[in-house]
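# Provided below are the primary sequence and the corresponding predicted coordinates.
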Amino acid sequence: MRYYRSDGGGSVSLIAADDSAAYDLSETEAEPTSFLELASAASLTDRTVDDVARGLIGEAPTIELESVEDDLVRPIDPDEVWAAGVTYSISQEARQEEGGLAESYLEAYEGDRPEVYFKATPSRTVGPNDRVGIRGDSEWDAPEPEMTIVLYDEEIVGFTVGNDMCSRSIERENLLYLPQSKIYAKNCAIGPCIATGETVGDPLDLEMHMSIERDGETVFEEETSTAELVRSCEELVDYYTRYNEVPEASVLLTGTSIMVPDDVSLEEDDVISIEIEDIGVLTNTVEQL
């Protein structure tokens, strides 16, 4: 199933959708308002999140997803957001001309240990239809579309779409500036929903598409597949959790699958759309910070 959160009318609703209908689980006796409540119940009863949801669907009213599209909020409020880097060949190849940085990226791509870094707190993370930020001291800014793992108690419980916003000019200037290029206000977006493994199937076999629109015109568009990911989800989670105090709820972005060229940089009011097969479309507008 896919799980959405809607904040229409000032109250948050948790919506579960399958191929036949969408159900407002918040209108059941249990009144769950977050995916984490389902994940917690599943963990305590040794069931899957979908099993818990199916136990509620019988008493849940059906709704039209289209009626709440404008009210969707982050499908999860993660305690922390982390990310993996240089996990696609396109990411490594795009940095071959970056002087002294190229060797470091190649080593991360080919090495046994993946690049895993802290990305955001909840206050820096936005949801569908919210604005993502670009820094005022950066000259080249890019969205980075990423299939994103949702974790509960260090276990994979679902997948969502992520946008790992990056100030490329700052990153390119010096590798030690990477945290500044990655961590700032409104630096990450996730959504529009969480899709469970039952719905996604093989997470390394999903088509992906990203577009950037400016004043109604498409300035960039490209597609790829998570089949190009060179590391498994389990491997990335293993390194993320290794010797780390991992919070109860977190998300892990799995790496940049599409790289915009040097002559494309985000501007105020650009619209970024990232679609991942079997999960959904994450759309955000750009804000100049």
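Okay, I see it.
# C-alpha from now on. contacts and neighbour counts both.
Noted.
# Quick check: the gap between E80 and P247.
7 Å (Cα to Cα, to the nearest Å).
# Looking at these two, which has the bigger crowd around it?
E80 (20 against 14; other Cα atoms under 10 Å).
# Quick check: the more buried one touching P122?
Yes - using Cα atoms under 8 Å, E80 is in contact with P122, at 6.6 Å.
# which stretches of the chain form helices?
Secondary structure of the chain (DSSP state H): helices located at 35-45, 49-57, 89-93, 101-110, 168-173, 178-182, 197-200, 233-241.
# Which residues belonging to the fourth one are considered buried?
Buried residues in helix 101-110, counted by 16 or more other Cα atoms under 10 Å: 101-102, 105-106, 108-109.
# With distance to M1 as added columns, please give the helices of the chain in CSV.
Rendered in CSV, the data for the helices of the chain read as follows (distance: least, Cα to Cα, whole Å):
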stretch, distance to M1
helix 35-45, 12
helix 49-57, 6
helix 89-93, 31
helix 101-110, 33
helix 168-173, 36
helix 178-182, 31
helix 197-200, 6
helix 233-241, 20
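# hold the first one in mind and look at this next one:
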Amino acid sequence: MKFDLNALPTDTARATLAGRLMLADGPVPVLVRDGVVYDVSRVAPTSADWFDLPDPAALTGERLCDVAELTIGGGTFELLAPIDLQCVKACGVTFAVSALERVIEERARGDADQAAAIRGDLEGKIGGGIRSVVPGSEEAAKLKAALIEAGMWSQYLEVAIGPDAEVFTKAPVLSSLGWGADLGFRSDSTWNNPEPEVVLVVNAAGKVVGATLGNDVNLRDFEGRSALLLGKAKDNNAACAIGPFVRLFDDGFGIDDVRNAELDLVIDGPEGYRLEGHSSMNQISRDPLDLVRQTLSEHQYPDGFVLFLGTLFAPVQDRDEPGRGFTHKVGDTVRIHSPALGTLTNRMTTSKQAAPWTFGIRHLYRTMAARDAAVRI
């Protein structure tokens, strides 16, 4: 399948984009500028090396092809997720709406049939409160005390308005998929949804060097039954998408553009179902750089990391039976769009049916060693 040029940022002529391609001798990091793809592996053999450079946006390379020649699912220039050795981290409950939905999942014990009735009750009782306070502030502490007294407290409200953000590991290194790949949800899940998010790219020094789009596929039934099932709800085969490219920070794009990003979500189902949603980053309850700081506070990432910033989107539109809300079906097409970052498109299947993850860290280094040996000869 050919890469869709409409997936590029709307101002692509001004953008400095970082990606990865699978070539005949293995994956390479590539620069995309003005519609041309350049191999930068001679200078930066991995994207982690690239993002550690003093000015990643200034890197140049050897011309490979035009963007129009990129493919997915095979071909000479196959597009991959734009990261390699970075840890994949994610933040949850960073928007008031997502906080309410997590509490709903918890109170419904992961049962979608119970969600609608609980939703209306909770919105009226605590929705305004969590929207009006700064997490970790004195006002947030007072709200917490009032909610505890009223028997309304939840572990999800703790990370929504308390001093500590929720930060978890989403996926293993090299397991993320890129634009056009089939994503998976667990075959035994009956209540799940996409989570369209902005993803920050952070280098080994803790510096944010760019941003991209991500789909943090979530299982509402698993996490709703118990927060201890978060690993099963989040980390499954083919359950993490990132791309299509990382937009590197430069004179025309920076952290303020992330803070003000607008995201649109469209889901088209095989039966003709359509769902549309919108998310505004200016409604996030914690600043993106504070989330980076909390991720780094007691940990180091020598190969850098990427950080999903959370989502405002929580689908409640009924798909089949009234009151059951939304859940994925095999064959759904999910499009996440933000003008400055482009469009991330994936089709949904189950984690069992999705292509198995086979290319790991050892495989990457074997291909790099073979390529290096060939160059020396």
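Yep, it's here. What you see is a predicted model; the values in this text were computed from it and never measured.
# picking that back up, wait, which of the helices of structure 1 is closest to S11 of structure 1?
Nearest to S11 of structure 1 among these is helix 35-45 (15.3 Å), distances taken as Cα to Cα.
# helices and strands around that closest one, which ones?
Helix 35-45 of structure 1 sits against helix 49-57, strand 145-152, with contacts defined as 3 or more Cα pairs under 8 Å, 6 or more residues apart in numbering; DSSP states H and E.
# outside of the longest helix along structure 2, which residues touch it?
Determined from DSSP H, the single longest helix within structure 2 is helix 361-376. The contact list for helix 361-376 of structure 2 (Cα atoms under 8 Å, 6 or more residues apart in numbering) reads 25-27, 45, 85, 173-174.
# in it, what counts as buried?
364, 368.
# Distance from the chain centre to it, please.
Relative to the centre of its chain, helix 361-376 of structure 2 is centred 29 Å away, using Cα atoms, centre = their mean, to the nearest Å.
# repeat for stretch 267-284 of structure 2
Centroid displacement of stretch 267-284 of structure 2 relative to its chain, using Cα atoms, centre = their mean, is 15 Å.
# N192 of structure 2 corresponds to which position in structure 1?
Per TM-score structural alignment, the equivalent position to N192 of structure 2 in structure 1 is D141.
# To S169 of structure 1, which of the helices and strands packed on helix 35-45 of structure 1 lies closest?
With Cα to Cα as the yardstick, what comes closest out of the helices and strands packed on helix 35-45 of structure 1 is strand 145-152 (18.1 Å).
# Just give the closest residue to E213 of structure 1, not the sequence neighbours.
Leaving out its chain neighbours, the residue that sits closest to E213 of structure 1 by Cα to Cα, 6 or more residues apart in numbering is V271, at 5.1 Å.
# Run through the residues that contact that neighbour.
Per Cα under 8 Å, 6+ apart, neighbours of V271 of structure 1: 212-214, 283-286.
# Trace it over to structure 2, please.
Matched by TM-score structural alignment, V271 of structure 1 corresponds to T333 in structure 2.
# go on, T283 of structure 1?
Checking TM-score structural alignment: T283 of structure 1 goes with T345.
# I'd like to know how many residues surround that match.
27.
# what residues are up against the residue nearest to it when sequence neighbours are not counted?
Leaving aside its sequence neighbours, T345 of structure 2 sits nearest to R335 (Cα to Cα, 6+ apart; 4.5 Å). Contacts for R335 of structure 2 (Cα under 8 Å, 6+ apart) come out as 264-267, 343-346.
# Same check on R214 of structure 1?
Taking Cα under 8 Å, 6+ apart, one finds 269-271 in contact with R214 of structure 1.
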